[in-house]
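Peer 1: build the 3D model from these lines:
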Amino acid sequence: MRALPPILKNWFDTRGWSIHPHQQDMLDRSDAPSLLLIAPTGGGKTLAGFLPTLADLAEGPHEGLHTLYISPLKALASDIRRNLERPIAEMALPIRVEDRTGDTSATRKRRQRADPPHILLTTPESLALLTSYEDAPRMFAGLKRVIIDEIHALEESKRGDQLMLAVSRLQTLCPEMRRVGLSATVDDPAAIARMLAKHPDPCEVVLADPGPDPDIRMLETTEAPPWSGGGGRYAIPAVLEQVKQHKTTLIFHNTRAQAEIFFHHLWLANEDSLPIGIHHGSLSREQRERVEQAMVDGQLRAIVCTGSLDLGIDWGDVDLVIQVGAPKNVKRLVQRIGRANHRYNAPSKALLVPANRFEVVECHAALEAVKDHDLDGETRQRGPKDVLCQHILIRACAGAFDAMDLLHEIRTVGPYADLTRAEFDDCLDFVATGGYALRAYDKWQRLMQRADGMWQLRDPRATRQIRMNIGTIMDPDTLKVRFTGRGGAPLGEIEEGFAAQLTPGDTFLIGGQIVRYEALREMTVEVTRRADKEPKIATFNGTKFATSTQLSQRILRMFQQDNWPTLPTHTAQWLHLQREVSRLPEPGRLLIESFPRDARHYTCVYGFAGRNAQQTLGLLMTKRMDELNLAPLGFVATDYATLIWGLEPLRDPAPLFDLHALRDGLDSWLAGNAVMKRTFKSSAIIAGLIDRNHAGQRKSGRQATFSSDILYDTLHRYDPDHLMLRITGEEAERGLVDFSRIEEMITRVHGTIDHITLDRVTPLSAPLFLEHGRTPVEGAGQDRLLADAAQELMAEVGLDAL
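Peer 2: Next comes the predicted model:
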């Protein structure tokens, strides 16, 4: 057992602290090449990760950078720096700690490269940038440890792929460097370990005591949830009562738009003038920082937020988490729950608020999954090639390289372990020349091979442009929002498409305020305060979560119960009525209902494949139905079903679910669809084909889209096998259309289809008639008209009393 140095031991003793078993394990195994700690939120993961570093530096001096800490969030890096500086100062240790993010000044960044601190805290993007400099070998000389915090939050994204490629570069520069990963509870520790380790080396895993189960339940409300919608507005009185009973409450939402709407109505109902804030990624940095500081100072009773507060920052005295809307993913729910009572072995407290009637079922399924410690996860895909192309450009910025050496280095990264030489050469050729159709243009002639076989940049001046475009986060096309006048306070950002719909005098919500659109000047939306008019809602392009496969399967198993004593009476009666009128969906079978209504023929497919996949299924089915002369007119999709309507009844659905036919339909549909152009634009930016940033100027979203559309059409016409088009197809399938979930659904049911023909709408399908896009109602009377439509429809199917 490795003992703490006396100075660290005394510091623990003066506080009455004792080292946790998993922290001691991390100290004992600090020489392991790769070490992953999985511990519950509040379990002291960060201190466990840094203890070996503090012990090393307390025992003797170290020249230059000793430990590199990487966080998914800039705010988390800043928070960890503050938390480290306090014990270092109290022990008078000669350790310099600094952070380096997009908010760090250029002067400090230059100094950090010339004179690195002992501990540097940064983000994946900043690390990729650091590895692009020719002096990277000097800066990282002597690096002993890399700590990746919240590694589970990076594992399923391109940021994680880019990060591990950068770590592979560090490992080449510092062969004795140790890798440390810190993670909350996850479904598959082995998968995280494979990501962290240098392939094919093993990774040691430390599992901390998971602590007590969280105190999590449904919020009781006097009003039943609506039949459709996602705002949770009906629960505001009950939410306010909970806020009054607790010190600080985090109120999580799945989208930024929903957070804005909820905050607006919460504030209108806040008769006691409780201090309440809002926090999400589209707000200005200044506004987010004000809210964060107010949380730390204990000045806020509640914060309406999104995933921007998901991760491990210890924000003040939070003692309750409320999740509005079904969590969609059990891992995400557990992460958010952990924000409350952020202490070791203290149970977190959380309440779930289903936004609509079906989400009551989903929330109960999520509750059961948390109690059973049944976390969900998706199968990890191969490393994306657009990220690999960017990595090659980054490596070229740092100096000449040997292609085989770089390939060997890349193959040490788990997702790229099976990268073939041909695939690598495709990426290298694309980076060097732009590919067959573009090699005649000087703009894309970026690399050249020297006589000695080494590759280098054709023009060293290109490094600036490449560095300005490093990163895999695809921000939506947005415009800044400020109050009018010179030096007007920034409020945040709105999507460019939403701004294009505004005319002077229009009002919208941002940061919880109703503002009036005045003008668009120099790519900035100028507004004034206007609280006396019904606002439009700014559209924010935040992540749209889909219900996970595991949670969907749990819901299907719930449907097989004879009774549902844990569900509210109104929901249990709804499911019983569905069983009487038709049947409930089952695992291993596909339920399809067909019925007439209002001179239209409807078909409802209960695939439980997630919103993206159900949307894609609607597109493919209507295309096929059109070929069969069934005259489809439209469809609407949710996480659990797709409702299609048309002029002719569906007699036999089996031909619509032939996997080969669906695949052919997907390929032909994607070839001429805007989805491919959107995906192409994102991948082309990441791969370096299109620049999103230029020195001294910024392209508007429309300009960038116009450029990418021209490129897409050119490649599609003259070079259909171009690498970027192949990447686009792969990305579209696993991202926007989620075709793998359709394949999983069809494989799961093995052709077992229950097609039921009825003479009226069924209870389970009825809420789909009220989904956005199916009932186009706008204006000030929207809520009343939707309520009237819901009452009429539910009376039709015998649900008006529920």
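
Peer 1: okay, CA-based contacts and neighbour counts for the rest of this
Peer 2: Will do.

Peer 1: and the gap between Cys203 and Glu409?
Peer 2: Cys203 is 18 Å from Glu409, where distance means C-alpha to C-alpha, to the nearest Å.

Peer 1: more crowded one of the two?
Peer 2: Cys203 (23 against 19; other C-alpha atoms under 10 Å).

Peer 1: just the buried positions in stretch 459-467, please.
Peer 2: For stretch 459-467, the neighbour count (16 or more other C-alpha atoms under 10 Å) marks 463, 466-467 as buried.

Peer 1: JSON lines please, covering those residues and showing distance to Leu37 and secondary structure.
Peer 2: Listed next are those as JSON lines, based on distance: C-alpha to C-alpha, whole Å; DSSP: H, G, I helix; E, B strand; the rest coil:
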{"residue": "Thr463", "distance to Leu37": "37", "secondary structure": "helix"}
{"residue": "Ile466", "distance to Leu37": "35", "secondary structure": "helix"}
{"residue": "Arg467", "distance to Leu37": "33", "secondary structure": "helix"}
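
Peer 1: here's the other one to compare against:
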Amino acid sequence: MRDLPQRFQDWFDSKGWSIHPHQQVMLDRAGEPALLLIAPTGGGKTLAGFLPSLVELEDGAHEGLHTLYVSPLKALAADIKRNLGTPIADMDLPIRVEDRTGDTSYTQKRRQRADPPHILLTTPESLALLVSYEDAPRMFKGVQRIIVDEIHALAESKRGDQLMLALSRVQAMAPGLRRVGLSATVEDPAAIAHQLARHPDPCPIVMADPGPDPDISMLVTEETPPWSGGGAKYSIPAVLDLVRQHSTTLIFHNTRAQAEIYFHNLWLANEDSLPIGIHHGSLSRDQRSKVEAAMVRGDLRAIVCTGSLDLGIDWGDVDLVVQIGAPKNVKRLIQRIGRANHRYNAPSKAVLVPANRFEVVECVAALEAGREHDLDGDPKGPGPRDVLCQHILIAACAGPFEATELFRQIKTVGAYSELSRAAFDDCLEFCATGGYALRAYDKWQRLKEVDGTYRLRDPRSAAQIRMNIGTIYDVETLKVRFRRAAQSLGEVEEAFAASLTPGDTFLMGGQIVRYEGLNQMTVEVSRNKGREPKVATFYGTKFATSTQLSQRILRMFQQERWPELPPHTAQWLQLQRDVSKLPDAGRILVESFPHDGRANLAIYGFAGLNAHRTLGLILTQRMEAAGLNPLGFVVTDYALLIWGLTPVADAAPLFDPANIRDGLETWLQGNAVMKRTFRQAAIIAGLIDRNTRGGRKTGRQATFSSDILYDTLAKYDPDHLMLRITREEAMRGLVDFGRVEEMLQRTAGRVDQVNLDRVTPLAAPLFLEPGRIPVFGEARERLLQEKTEELMQEAGLTDL
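Peer 2: This is a model prediction of the structure:
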């Protein structure tokens, strides 16, 4: 066991602390090439990661950069900087700590490259930018450790792939670099360790004492939840009571728009004038910083928030987390619960608030999964090639590179460990020439080979490449400002802004504002005291219920009784069982019934929102071909409802796996989803520039240029690398066809069809869902013809 240096021991003693076992292990094993620590929130995880660095820097002998810290959030980097300042100041350590994010000034960034601090706190995007400079070897030559915080959050996204590729470059500049991963919530530690390690080297895992199980319950109110919707307005009096009973409460929502609505309604009911804030990614940096500072001071009793506060910001006074709406994902729920009670070996407290009747079932399933430590997560596929293309261009910005050496570095990254040389060469050729159909255009002639090394054809293009580094695809947004005021309130989607007319009101940062006009790509507003605003459609992922949680719900349906459910929900399910059937994991339940003059088909696939939308598009396409006259459909996480003119006597043939796959191919070929996916992948891969020296392209400009490119490649080079990447991305992401495949494999073509004469209890809420998708086909033509004949007959024109 390695002893703490005396001044560190004295500091621990002065705080009345003793070193935790996992902190001691991290100190003892500080020399390991890679180490993954999984420790509960409040267990001193961050100090465990930094303690070896602080000890190694104690004597002041190290010059330049010693430790890199990478986090998913800029706010988290700033929080860590603040927290590190305490032990460094208390022990008078000769250590300089700085952060480097998109908010850091240009002057400070230049100085950091020339004179780096001992500890640099940054994000994946900023690290990728750093390795793109010619002087990167000088900056990184002495770096000893990299700490990747909240590694589970990065591992699930392209940002994690980008980070690990950048890390492979840093490792080549500093072969002795040691890697440390920190996480509180991991469903598959071995998979995370594989991504952190320098392949094929192993990465040991340190498991801290998980502490007591969290105290999680579901809110049960006198007023029953509504049958549909996601706002949970009914819960506001009860949630305000919870806020009064606790010191500080985080009230999480799954979308930014829902957070704004809830905050607005909460304020209207806040008769005690409790100090309550709002925090989400569409608000301006200044507004978010003010809320964070107020939280640190203890000035707020509650914050209505979204995923912007999912991760490790250390606010020790938070003693309750409220999750509005079903969590959709158990791992995310546990992560959010960890925001409450940052004290070691003290349980976190959380309350789930179902937004509607079906979410009561989902919340109970999530509670059970949480108690059983059954975290959900899908296996990660191979590293995406659009990110790899960007990495090749980043490498070229730093100077000439030898292709075989770069390929060797990339193969050390877990997600790319199975990458073939042919696949790498495809990406390299694309970066060099744009590919077969584009090689005639100078714009995409970016790399040239000289004496066995690749380099930028025009060194001046490095600046343009750097301006577009990153993997986060931004929906085009516009700044929102009060008229004649410089300060931004935040951002709204371009499409939402286009729907506004002067006088319209909407919510922004918890206040109602009135739209006055658009001025130079800025939405100008004024204050408004109305009570019924429009709601800004903030961009944000609409989470789909995970496969594991869906399976748990299906297993609940097979119980004889449901004592864990509130009586109103248990009676609802029993009525469904009496009238029809409850869905079964091994079969697809299809209900056919008339309603409102239409033939309806309710399909319970339990495959998630995106997968059901894809299934709806394919099934209605097949129904149209079969003359079944579909008119439209609507989807939820657990089902889809299709309505039309012709009853479907036997739905089983619609679910033939081969036909569904063929239907997907036909649909994808002519669908806007492919162009949208192409645009995202093309921006990441460097085919299309989002940012230019003349300013940022608007969404319409980027869409126009990408659509032309897509059509050109589809016509003249259908096997182009970007089209192959586009297909992979569309299948995996936007259409979520993997979940459709999982449903088909799980049910093996077994369909239970129940033909009824009226709406069933489980199908009824589907009629209340927003977001109906019309089908334009023969059924609409038939309706139009019938309506025309009725009108002509009424007008006495049938004989003319």
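
Peer 1: got a TM-score for the two of them?
Peer 2: With the length set by TM-score structural alignment, normalised by the length of structure 2, the two chains reach a TM-score of 0.96; 774 aligned residues with a C-alpha RMSD of 1.1 Å.

Peer 1: not counting its neighbours along the chain, what's nearest the most centrally placed residue in structure 2?
Peer 2: What sits nearest the mean C-alpha location of structure 2, by C-alpha atoms, centre = their mean, is Thr541, with 5.7 Å. Nearest non-adjacent residue to Thr541 of structure 2, counting by C-alpha to C-alpha, 6 or more residues apart in numbering: Thr255, 7.2 Å away.

Peer 1: do Lys328 of structure 2 as well
Peer 2: Here the residue nearest Lys328 of structure 2, using C-alpha to C-alpha, 6+ apart, is Thr545, at 4.1 Å.

Peer 1: I figured the one you found hits Asp637, correct?
Peer 2: Yes. Counting by C-alpha atoms under 8 Å, Asp637 is a contact partner of Thr545 of structure 2 at 6.2 Å.

Peer 1: what touches both of those two?
Peer 2: Listed as contacting both Thr545 of structure 2 and Asp637 by C-alpha atoms under 8 Å, 6 or more residues apart in numbering are 607-609.

Peer 1: those residues in helices, which ones?
Peer 2: Taking DSSP state H, the ones among these that sit in helices are Leu609.

Peer 1: neighbour-wise, which of the shared contacts of Thr545 and Asp637 of structure 2 leads?
Peer 2: Ala607 (29 neighbours).

Peer 1: gap between the corresponding residue of structure 1 for that one and Ser34 of structure 1?
Peer 2: Alignment note (TM-score structural alignment): Ala607 of structure 2 maps to Ala609 of structure 1. Note on Ala609 of structure 1: its distance to Ser34 of structure 1, by C-alpha to C-alpha, is 36 Å.

Peer 1: could you grab the helix/strand/coil label for the alignment partner in structure 1 of the residue nearest to the centre of structure 2?
Peer 2: The equivalent of Thr541 of structure 2 in structure 1 is Thr543 (alignment by TM-score structural alignment). Counting by DSSP: H, G, I helix; E, B strand; the rest coil, the backbone at Thr543 of structure 1 sits in coil.

Peer 1: report the contact partners of the residue nearest to Lys328 of structure 2.
Peer 2: 327-329, 607-609, 637.

Peer 1: ok, which pair from those is furthest apart?
Peer 2: Within the contacts of Thr545 of structure 2, two members stand farthest from each other by C-alpha to C-alpha: Pro327 and Ala607, at 15.8 Å.

Peer 1: report the secondary structure state of the residue lying closest to Ile660 of structure 2 once chain neighbours are set aside.
Peer 2: Once flanking residues are discounted, Ile660 of structure 2 sits nearest to Ile618: 6.7 Å by C-alpha to C-alpha, 6+ apart. Following three-state DSSP, Ile618 of structure 2 is assigned to helix.

Peer 1: aligned to Ile618 of structure 2, what sits in structure 1?
Peer 2: So, by TM-score structural alignment, Ile618 of structure 2 is matched to Leu620.
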